[in-house]
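>>> Predicted model follows, preceded by the sequence.
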Amino acid sequence: MRDPVGKLLLFGATGDLAQRMLLPSLYGLHADGLLPEGLTITGTARSDHDDVSYRKFAKHALDEFLPEDRKDDKAVKTFLDRIGYQALDASKVEGFPALAEKVGDVSGGLAIFLSTAPFLFEPTIKGLESAGLAGPRTRIGLEKPLGYDLASSKEINDAVAIAFPEDRTFRIDHYLGKETVQNILALRFGNSFFEPVWNAQGIDNIQITVAETVGLEERAGYYDTAGALRDMVANHILQLVALIAMEPPARFDGTAIRDEKAKVFRSLRRIKPEEAPHVTVTGQYGAGAVNGEIVKSYIDELGKPSTTETFVAIKAHVDNWRWQGVPFYLRTGKRMPTRHSEIAIQFKAVPHSMFASRGGLLQPNMLIIRLQPEEYVQLLVMAKEPGLDRDGIRLREVPLNLSLDAEFAGTRRRIAYERLLLDLIEGDPTLFVRRDEVEAQWEWIDAIRAGWVANDMKPKPYGSGTWGPSAAIALTERDGVTWQDD
């Protein structure tokens, strides 16, 4: 049930996320007539702007980051008319009354998007509460990072819960706003032929890869304190695990879907300290070449020594009836050869090959779900090569392709934040992350980090433009499995 608000308040309104994603997304919703009529948008940050100068700032962001085919002078003007700005030092409660005055009457509902450093969460919540901006018609969206371990996550969640109960708290993982990620649910639960084999009897292993070609870019300060495990596995990759592994929800709503995801996180097998060296691999990129360009090592980019991992590979298990014994191989890294996010589901081989005596070789079927940069679903199946077969039967693996980009070419593909911002404004929690999910994820991640500390595991070097340390290859090869690489 939609319950749209009349006001939107953006914290961190001059930051990189606001310029690249939030302002273009809100403009896209405005241009398509999807924002509630009369909705006003107030930006706030420490930068010293007034309404006029912030609108110029927003206009510059739209000029730079909007696709050319989306630019419309009239729509941009009417969008900018919605926007106001109030400078604020969120660490000091004294500035919040002026912010409340700027936002105005919130009896029609207020949505807050909080994109600030984690240490500002608690003073910001207190400031909002003291200024009357945390009432029963206010909901808050929280952008990660939401802590760096279970203890800090609980601290942030406790601080937020003082003013915002769970049903008004929307934790954001932008991967859940991606069209192809949501298509996982349609693929699994909208087609009858997958579910009978979507289990330990039909599936041999599952691989999830999130590979980036970039290095540190502008994120050095945050990334060196986080590393690949906290930055990517603790949220994006584990959310993908949940969507692949969850039981069928009874209905498509926030409670049913998140209940099933939470069960998956609670079923993740805890990695014991003595197991960490055998089922996890960490790496840090050195110098090399990516896309034909010579790039520096992580240490040289950072400018100081560091033991932060830029690559991690994990062999995980979901200990429940459906998935007992099926390994989930998880992998993410920076400075990889290509940029892509992909799920590869390898089915078990047929129990008996009648083609073997005639020389026909079979490969197990594989389902590949590509999330980015292209969006497609590909099923690899066995087919017979044309011919008279006098020298034996030749079988070959061929792809059945569903390109979402091509199939829905006439439909504009929205970036994830458009959907998530609209859901926040309208109050739909389905694609947001619940507290019990977050804390179960952190319990699993913290156990891995404890294993690294107990074994004094340091990241293994790998060359930029490669698929990580050789130990990551060994992680799957000793099980007779090969990573699905481009």
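In hand now; what should we look at?

>>> drop to CA atoms for contacts and neighbour counts, all remaining ones
Fine.

>>> how much space is there between residue 317 and residue 215?
Going from residue 317 to residue 215 by C-alpha to C-alpha, to the nearest Å gives 30 Å.

>>> So which of those two has more stuff around it?
Using other C-alpha atoms under 10 Å as the criterion, residue 317 and residue 215 rank with residue 215 on top: 21 against 18.

>>> wouldn't that one be in contact with residue 336 here?
No: applying C-alpha atoms under 8 Å as the test, residue 215 and residue 336 come out as separate, 9.4 Å apart.

>>> Now the common contact residues for the two.
Residues touching both residue 215 and residue 336 (C-alpha atoms under 8 Å, 6 or more residues apart in numbering): none.

>>> where exactly do the helices run in the stretch 251-400 of the chain?
254-267, 276-279, 298-302 (DSSP state H, counting those that start in this stretch).

>>> Checking the residue nearest to residue 255 when sequence neighbours are not counted next. Helix, strand or coil?
Nearest residue to residue 255, sequence neighbours excluded (C-alpha to C-alpha, 6 or more residues apart in numbering): residue 430, at 7.3 Å. Of the three states, residue 430 takes coil under DSSP: H, G, I helix; E, B strand; the rest coil.

>>> And residue 85, by the same measure?
Residue 85 ends up strand, using three-state DSSP.

>>> ok, residue 236 to residue 176 distance?
Relative to residue 176, and taking C-alpha to C-alpha, residue 236 is found at 8 Å.

>>> adding another structure so you can compare the two:
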Amino acid sequence: MAATSCSALLLFGATGDLARRMLLPSLYALHEDGLIDPTLRIVGTARSVHDDAEFREMARAALEEFLPADRRDDSKLASFLERLEYQTLDASKPEGFAGLAEKLGDTSCGLSIFLSTAPALFEPTIEGLRLAGLAHEGVRIGLEKPLGNDLASSRRINEAVAAGFSERQIFRIDHYLGKETVQNLLALRFANMMFEPLWNSAGIDHVQITVSETVGLEGRKGFYDDTGALRDMVQNHMLQLVALTAMEPPLDFDATSIRDEKVKVLRALRPVRAEEMVRGQYRTGAVGGSAVAGYLDDLGEASDTETYVAIKAHVDNWRWQGVPFYLRHGKRLAERRSEIVVQFKGVPHNIFGARGGKLAANRLVIRLQPEEYVRLQVMAKEPGLDRGGVVLREVNLDLSLTTAFAKARRRIAYERLLLDLIEGEQTLFVRRDEVEAQWTWVDAIRRVWAETAMEVKPYAAGSWGPNAGIALTERDGRSWHD
């Protein structure tokens, strides 16, 4: 097929699960809404052998499976599929990239690359792109995780990418940053005067960040056992949530200002002591009323890989001194949930105490999934004549993003991230110094595990993790927000 434009989007791993579930539906949504140039070509590549027609049929099947019924439009689907092309490529062989360059044709007016590949293929892929003339100034490259499994391997990958591309051309993807509720955290903090005077150690007692899953290995057996909960989720998604929650007000809403403030937080993270963290691994239990096997049964062999981790973290700077950040993540937990909970301090004096009024400190809950809402829990007086005493109770001030913006189209994170990649907007992508600061902190945790031979504590599938994880907050006189 002859090139109709010199602007293109190149998808590596175009036949994989991420492309079928997320990337192709996201690109279709952008096409349907007229948000990408009508002449933009979308070229998929992978090791499997297909021609353009076969790739389009694969894409059609994926869209029929994963697009909501109300998003399907036959005429727009047909025009979207016409955009798609395919080039078979073994990314481990740089000499094969000449055929890819020939397929793409003239890319002088812009090429965006979405690279989702095994870490071992980063270096030959970048070398192949460079040799084929696909690493010029007009190219932007998006890198899907995992970007290494420790600081050393992350640096090797970053050096390999930097050999072909400058930092302004590199877009490191953390899909959590594309979620509307995560972006609303910035709006909540920096567009509302009421929170900033309290958003520090004077007003906040502690912060909790929970990312809990009910699923087990789900076909990721080999990858997950080599990675574990700490590196799979905490190193990237959860530390980005910590940075956004704790960052100082940026100078402006732009990539440099926001990422400058995030990296300051990540560098201020205190090394974690052994008594401030818990490792766990799920055993047999029940999730959603159905019996499920334990991790070792799912894996089929012995392993001490953690499927649960809880950490008491500290940000050692002026704003957050003395405020613990409790982080927990696990598989086969009681509920699927991602949320940030900001627990404020109590009022200094209870004027209602003599008349029986009991107070609870205010709490801000920012729910990322499965629902999306911001909930402020405040104290209110129950109606009545109060002859038996004043009765106070918590009530919720809710902002449901789904309800408040009911007329706005809800978008999955990859829609925004792909559009930003195409347009060259780096604000929601992770800079190299952020990645390396995250790995520095996580590597130190793993060294403590190794030096102390920290055991992996069992927990029943369908619970909230091992008892030691619950005790992590309880011994501080606090409780997880369950």
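Done, it's in. What you see is a predicted model; the values in this text were computed from it and never measured.

>>> related to what we said a few turns ago, pretty sure the residue nearest to residue 255 of the first structure contacts residue 253?
Yes: between residue 430 of the first structure and residue 253 there is a contact at 5.6 Å, judged by C-alpha under 8 Å.

>>> which of the two has more neighbours?
Per other C-alpha under 10 Å, whichever of residue 430 of the first structure and residue 253 has more neighbours is residue 430, with 18 against 14.

>>> for the residue opposite that one in the second structure once aligned, what are its contacts?
Using TM-score structural alignment, the partner of residue 430 of the first structure in the second structure is residue 427. Counting by C-alpha under 8 Å, 6+ apart, residue 427 of the second structure makes contact with 253-256, 258-259.

>>> who wins for neighbours among those residues?
Ranked by neighbour count (other C-alpha under 10 Å), these have residue 259 at the top, with 23 neighbours.

>>> Translate residue 329 of the first structure into the numbering of the second structure.
Under the alignment (TM-score structural alignment), residue 329 of the first structure pairs with residue 326 in the second structure.

>>> So its match is in contact with residue 205, correct?
No: counting by C-alpha under 8 Å, residue 326 of the second structure sits too far from residue 205 to count as a contact (11.3 Å).

>>> Counting neighbours, go ahead and name the busier of the two.
residue 326 (23 against 20).

>>> contacting residues around that one?
206-209, 310-313, 473.

>>> tell me which of those residues is nearest to residue 38 of the second structure?
Nearest to residue 38 of the second structure among these, counting by C-alpha to C-alpha, is residue 209 at 41.2 Å.

>>> Which of the helices or strands spans that closest one?
strand 204-212 (DSSP states H and E).

>>> which helices and strands does that strand pack with?
Packed against strand 204-212 of the second structure by the contact rule (3 or more C-alpha pairs under 8 Å, 6 or more residues apart in numbering; DSSP states H and E) you find strand 324-330, strand 337-344.

>>> after it comes which helix or strand?
helix 221-229.

>>> so what corresponds to residue 317 of the second structure in the first structure?
Per TM-score structural alignment, residue 317 of the second structure is aligned with residue 320.

>>> so how far is residue 99 of the second structure from residue 56 of the second structure?
20 Å.

>>> neighbour count winner among those two?
When neighbours are counted by other C-alpha under 10 Å, residue 56 of the second structure and residue 99 differ, and residue 56 comes out ahead with 21 against 14.

>>> Find the residue closest to residue 426 of the second structure in space, skipping its chain neighbours.
residue 255 is the one closest to residue 426 of the second structure (C-alpha to C-alpha, 6+ apart), at 5.5 Å.

>>> Let me see the contact set for residue 12 of the first structure.
18, 43-45, 114-116.

>>> mean distance, the helix ranked longest in the first structure to its aligned residues in the second structure?
The longest helix of the first structure (DSSP state H) is helix 435-454. Superposed on the second structure, helix 435-454 of the first structure shows a mean distance to its aligned partners of 0.3 Å (mean C-alpha distance after the TM-score superposition for the first structure).

>>> Quick one: name whatever helix or strand follows that helix.
Following helix 435-454 of the first structure in sequence order, the next helix or strand is strand 460-464 (DSSP H and E).

>>> so what secondary structure elements neighbour that next one?
strand 280-290.

>>> Which strands or helices does the strand it packs on pack on?
strand 293-295, helix 298-302, strand 311-317, strand 460-464, helix 470-477.

>>> Turn those into JSON lines, columns for distance to residue 23 of the first structure.
As requested, these are arranged in JSON lines below (distance: least, C-alpha to C-alpha, whole Å):
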{"stretch": "strand 293-295", "distance to residue 23 of the first structure": "32"}
{"stretch": "helix 298-302", "distance to residue 23 of the first structure": "30"}
{"stretch": "strand 311-317", "distance to residue 23 of the first structure": "31"}
{"stretch": "strand 460-464", "distance to residue 23 of the first structure": "33"}
{"stretch": "helix 470-477", "distance to residue 23 of the first structure": "39"}
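
>>> Go through the ones you listed and name the closest to residue 228 of the first structure.
Among those, the nearest to residue 228 of the first structure by C-alpha to C-alpha is strand 311-317 (5.8 Å).

>>> which residues are contacting that closest one?
Residues contacting strand 311-317 of the first structure (C-alpha under 8 Å, 6+ apart): 228-229, 268-269, 279-285, 323-334, 468, 472, 475.

>>> And that strand against the second structure, how far off on average?
Mean for strand 311-317 of the first structure is 0.3 Å (mean C-alpha distance after the TM-score superposition for the first structure).

>>> so how far is that strand from its chain's centroid?
17 Å (C-alpha atoms, centre = their mean, to the nearest Å).

>>> All the helices of the stretch 51-200 of the second structure, residue numbers only.
52-66, 74-83, 97-104, 122-131, 151-162, 180-190.

>>> Nearest to residue 5 of the second structure, out of the ones you listed?
helix 97-104 (9.6 Å).

>>> What is the mean deviation of the closest one from its aligned residues in the first structure?
Per aligned residue, helix 97-104 of the second structure averages 0.5 Å (mean C-alpha distance after the TM-score superposition for the first structure).

>>> counterpart of residue 72 of the first structure in the second structure?
Per TM-score structural alignment, residue 72 of the first structure is aligned with residue 73.
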